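Colleague: okay, structure incoming, though there's no sequence with it:
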């Protein structure tokens, strides 16, 4: 079911620009070649799901200081067997890592559920420091926080912090900056 949903979501999603369209095609090719393409065990690449938590009333985003990467990132991670859809995986990760139970996914409502807003391919060592890097094919969503939401740090973060759209940490990578700019454009 999860595999079929990932194909549905990526097929239904309209990419913004040639780079995003190429990633969309690459992700669909990956899924066509790998029935296990959503699981951490699929190497050297697998699909992951993430969500940028947005407080649109305050004009800010919640980022996590990731313990393995050492950078401020959106919430996200590996798909799990209990996830029925990519959107559900992204929302589960966002709720677990932010501690905000009332999150809801936004943007790109399509038949069958919310659609992603952006894709990002990056190298990580999710199998351990002594293992080779593998590729995360990240499918990114937006999660809306209710006004006045309070975050609760989990063991998956070194820190959690709200940042204004124009106040991201100086070392925030291009992918996160692009996702924040997209969130600002889509949800204000």
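Modeller: Happy to help now that I have it. Remember, it's a predicted structure, so these values are computed and weren't measured experimentally.

Colleague: switch to C-alpha atoms for all contacts and neighbour counts from now on
Modeller: Will do.

Colleague: gap between stretch 83-97 and the chain center?
Modeller: 9 Å (Cα atoms, centre = their mean, to the nearest Å).

Colleague: tell me where this structure has strands.
Modeller: Taking DSSP state E to define them, one finds strands in the chain at 45-55, 60-65, 72-73, 75-78, 104-106, 109-110, 113-114, 118-124, 134-144, 159-164.

Colleague: just those strands: most buried one?
Modeller: Neighbour counts (mean count of other Cα atoms under 10 Å) averaged over each of the strands of the chain peak at strand 45-55, with a mean of 27.

Colleague: mind checking how far the most far-flung residue of the chain relative to its centre is from residue 50?
Modeller: Most distant from the centre of the chain: residue 130, at 25.3 Å, with distances by Cα atoms, centre = their mean. As judged by Cα to Cα, to the nearest Å, residue 130 and residue 50 stand 25 Å apart.

Colleague: for residue 33, same thing?
Modeller: 23 Å.

Colleague: this is the other structure I want to compare:
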């Protein structure tokens, strides 16, 4: 396993330890993630174990009234931007920011300092090796609004936060709400 993932594991542990989960369900997920970090040394590396950590970014416009989402190429559902950690990422937050820039084309992102949500979700067989993602979610304000679709997506667009696409998962609705709270407290 590349050494960078050891540092990312320490960073994830610090982020999860510092974060105050706003609900009992999120606290249970946070506690499970800490348990996985302790039990599985390779949990930050997508090739280490089938259940591993990812980082994602909920991107809102400056008004906090629109969220940028990607229609995921494999899942065929709308999600926030995110994905696997890379050995060169300086932190989990930096991984989330990198994923946000790569998948949205937005270069000018003001990224939250702290986590806004955590999520554990099983993956269907179309994801090959990966069986479960333990997602560490951050928020960002986009200071420019021109989205560019990546090769991982079937579409990318801005959605009003009160008119999300049909079938949006409850955890994403919650993440958007928590991101708005976090970002509105900063402005």
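Modeller: Alright, I've got the coordinates. In this text, all values refer to a predicted model and were calculated from it rather than measured experimentally.

Colleague: follow-up on the earlier one: mind putting the strands of structure 1 into TSV with distance to residue 27 of structure 1?
Modeller: Formatted as TSV, the strands of structure 1 follow (distance: least, Cα to Cα, whole Å):
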stretch	distance to residue 27 of structure 1
strand 45-55	8
strand 60-65	25
strand 72-73	21
strand 75-78	15
strand 104-106	21
strand 109-110	19
strand 113-114	18
strand 118-124	9
strand 134-144	7
strand 159-164	30
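
Colleague: of all those, which one is nearest residue 12 of structure 1?
Modeller: For residue 12 of structure 1, the closest of those is strand 109-110, at 7.4 Å, according to Cα to Cα.

Colleague: and the contacts of the closest one?
Modeller: Strand 109-110 of structure 1 is contacted from outside by 12, 115, using Cα atoms under 8 Å, 6 or more residues apart in numbering.

Colleague: which residues touch the nearest residue to residue 121 of structure 1 once chain neighbours are set aside?
Modeller: Excluding its sequence neighbours, the residue lying closest to residue 121 of structure 1 (Cα to Cα, 6 or more residues apart in numbering) is residue 137, at 4.7 Å. Residue 137 of structure 1 sits next to 27, 45-48, 119-122 when contact means Cα under 8 Å, 6+ apart.

Colleague: what's the spacing between whichever residue in structure 2 pairs up with residue 137 of structure 1 and residue 106 of structure 2?
Modeller: With TM-score structural alignment as the criterion, residue 137 of structure 1 lines up with residue 134 in structure 2. Counting by Cα to Cα, the separation of residue 134 of structure 2 from residue 106 of structure 2 is 25 Å.

Colleague: repeat for residue 43 of structure 2
Modeller: Residue 43 of structure 2 is 29 Å from residue 106 of structure 2, by Cα to Cα.

Colleague: okay, the two: which has more neighbours?
Modeller: Neighbours were counted for residue 43 of structure 2 and for residue 106 using other Cα atoms under 10 Å; residue 43 has more, 25 against 18.

Colleague: need the counterpart of that one in structure 1.
Modeller: Aligned partner of residue 43 of structure 2 by TM-score structural alignment: residue 37.

Colleague: then residue 27 of structure 2?
Modeller: Checking TM-score structural alignment: residue 27 of structure 2 goes with residue 21.

Colleague: need the contact list for the closest residue in space to that match that isn't next to it in sequence.
Modeller: Distances taken as Cα to Cα, 6+ apart put residue 15 closest to residue 21 of structure 1, at 5.0 Å, once the chain neighbours are dropped. Residues in contact with residue 15 of structure 1 (Cα under 8 Å, 6+ apart) are 21, 24, 118.

Colleague: skipping its backbone neighbours, what lies nearest the spatially most central residue of structure 2 in space?
Modeller: In structure 2, the C-alpha nearest the mean C-alpha coordinate belongs to residue 56, at 1.6 Å (Cα atoms, centre = their mean). Once flanking residues are discounted, residue 56 of structure 2 sits nearest to residue 82: 3.7 Å by Cα to Cα, 6+ apart.
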